[in-house]
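A.B. asks: sequence and predicted model, in that order:
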Amino acid sequence: MLSVLIETRNHEDALARTLASLVGGAVEGVVREVIVCDGGSSDRTHTVAEHAGCSYLAGADALSGIRQARSEWILILEPGARLLEGWMDAVLSHAEVAAGAARFTRARQYRQPFLARVFAGRRPLADGLMITKRQALSLARADGLAIARSVSARRLGAEILPAPPSAKTA
């Protein structure tokens, strides 16, 4: 049903945290595959991905991962982001009734005040991005950040703990 795409570079610990939050989705059949696009890690990112059963693409960008994805829906996450309880129901509901992109709602403790959001800037993938493979390919962007910047998305009812700023993709 869902292919998860994670772009990373030297984020083995952050990647492990994100993968752990996806285990329930894999068991329930919501997550069909996880594709790790590695931009040249020198740490043990490959080992983490391999032990978790992910498809590992060395030296690959998001577009390569999207082309390889086997599902109609793709979920792009930053390494270190963690999906909270209830995310599977929200994803399934969205996929059944909507054709457009969606983002998770940031967990209450990680929501920024309005002025902080305006002046601090935004990490486009901090809230994840659920998008159809067709829409992602039509954007023809090389990385997940560029895809996330170029698409408007509605909010899902499920929450995400965003990756800490130090764990975002390189």
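C.D. replies: On my side now, so go ahead.
A.B. asks: from here on, contacts and neighbour counts on C-alpha atoms
C.D. replies: Fine.
A.B. asks: where along the protein do the helices fall?
C.D. replies: Ranges of helices within the chain are 12-27, 45-51, 62-68, 87-97, 114-120, 133-139, 144-149, based on DSSP state H.
A.B. asks: just put these in TSV and tack on distance to Ile76 and mean neighbour count.
C.D. replies: Below are the helices of the chain laid out as TSV (distance: least, C-alpha to C-alpha, whole Å; neighbours: other C-alpha atoms under 10 Å):
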stretch	distance to Ile76	mean neighbour count
helix 12-27	11	18
helix 45-51	16	17
helix 62-68	9	20
helix 87-97	13	16
helix 114-120	21	9
helix 133-139	10	16
helix 144-149	7	20
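A.B. asks: okay if I get those helices as CSV plus distance to Asp38?
C.D. replies: Shown next, in CSV, are these (distance: least, C-alpha to C-alpha, whole Å):
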stretch, distance to Asp38
helix 12-27, 11
helix 45-51, 8
helix 62-68, 9
helix 87-97, 25
helix 114-120, 27
helix 133-139, 19
helix 144-149, 12
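A.B. asks: another one to put next to it:
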Amino acid sequence: MLSVLIETHNDEEGLARTLSTLIGGAVEGVVREVVVCDTGSSDQTHRVAEHAGCHYVGSGGIAAGIRQAKGDWLLFLEPGARLVEGWIDAVLAHTARQTMAARFSRARGSRPPFLARVFSANRALADGLVISKRQAASLSKNAGSAEALARGLATKKLDAEIWAAPPRYKRRR
């Protein structure tokens, strides 16, 4: 039903955190697969993906991951993002009645202060993205990354929350 795509680059710890929040979805049969699209990691990202049973795409970028995905709906997440309990029902309800893409709401403790929101660059995938495979495949033709695919996309808000991944400059060393 749902394929999860995570684009990584030296994100072994963040990937493990994100994968742990997807276990409930896999048990419920909602998460069909997780595709990890790596952009040249030199850490153990590939081992984390393999040990968790993910499909690992080491070349071809996000477009290759979308082509490999088997679900009709895709869930894009940043490594380190954590879905809050209740996300499964919200995603199922949305995909049953919508054709439009959707994003999660930020968990209260994950929301940046007002001035930080005003003066920092928004990350298009900070709130995740649920999108039909057909729409994602079409958008991926002109997008070099998952972030570029999600940028500027009109979306609905899901009735579920996400703890956003910390900004990249804090996650990488």
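C.D. replies: It's in. Remember, predicted model here, so these are calculated numbers, not experimental data.
A.B. asks: nearest to Leu161 of structure 1, of the helices of structure 1?
C.D. replies: helix 12-27 (9.8 Å; C-alpha to C-alpha).
A.B. asks: how much does the closest one stray from structure 2?
C.D. replies: Compared with structure 2 after fitting, helix 12-27 of structure 1 deviates on average by 0.4 Å (mean C-alpha distance after the TM-score superposition for structure 1).
A.B. asks: tell me the counterpart of Ile160 of structure 1 in structure 2.
C.D. replies: Correspondence of Ile160 of structure 1 to structure 2, assessed by TM-score structural alignment: Ile162.
A.B. asks: now the residue lying closest to its match once chain neighbours are set aside: how far from Leu5 of structure 2?
C.D. replies: In this structure, Ile162 of structure 2 finds its nearest non-sequential neighbour in Leu83, 4.5 Å apart by C-alpha to C-alpha, 6 or more residues apart in numbering. Distance, Leu83 of structure 2 to Leu5 of structure 2, by C-alpha to C-alpha, to the nearest Å: 14 Å.
A.B. asks: swap in Glu50 of structure 2?
C.D. replies: Taking C-alpha to C-alpha, one finds Glu50 of structure 2 at 14 Å from Leu5 of structure 2.
A.B. asks: repeat for Leu92 of structure 2
C.D. replies: 17 Å.
A.B. asks: same deal with Lys157 of structure 2?
C.D. replies: According to C-alpha to C-alpha, Lys157 of structure 2 and Leu5 of structure 2 sit 19 Å apart.
A.B. asks: who's more crowded, these two?
C.D. replies: Leu5 (25 against 15; other C-alpha atoms under 10 Å).
A.B. asks: any idea how far Gly24 of structure 1 is from the residue nearest to the spatial centre of structure 1?
C.D. replies: Structure 1 has Leu77 as the residue nearest its centroid, 1.6 Å off, counting by C-alpha atoms, centre = their mean. When distance is defined by C-alpha to C-alpha, Leu77 of structure 1 is 16 Å away from Gly24 of structure 1.
A.B. asks: Thr8 of structure 1 too?
C.D. replies: 22 Å.
A.B. asks: same question for Glu85 of structure 1.
C.D. replies: On the measure of C-alpha to C-alpha, Glu85 of structure 1 and Gly24 of structure 1 end up 10 Å apart.
A.B. asks: now swap in Pro164 of structure 1 and tell me
C.D. replies: Pro164 of structure 1 is 22 Å from Gly24 of structure 1, by C-alpha to C-alpha.
A.B. asks: and if you look at Cys54 of structure 1?
C.D. replies: Distance of Cys54 of structure 1 to Gly24 of structure 1, computed by C-alpha to C-alpha: 15 Å.
A.B. asks: likewise Asp13 of structure 1?
C.D. replies: Distance from Asp13 of structure 1 to Gly24 of structure 1, counting by C-alpha to C-alpha: 19 Å.
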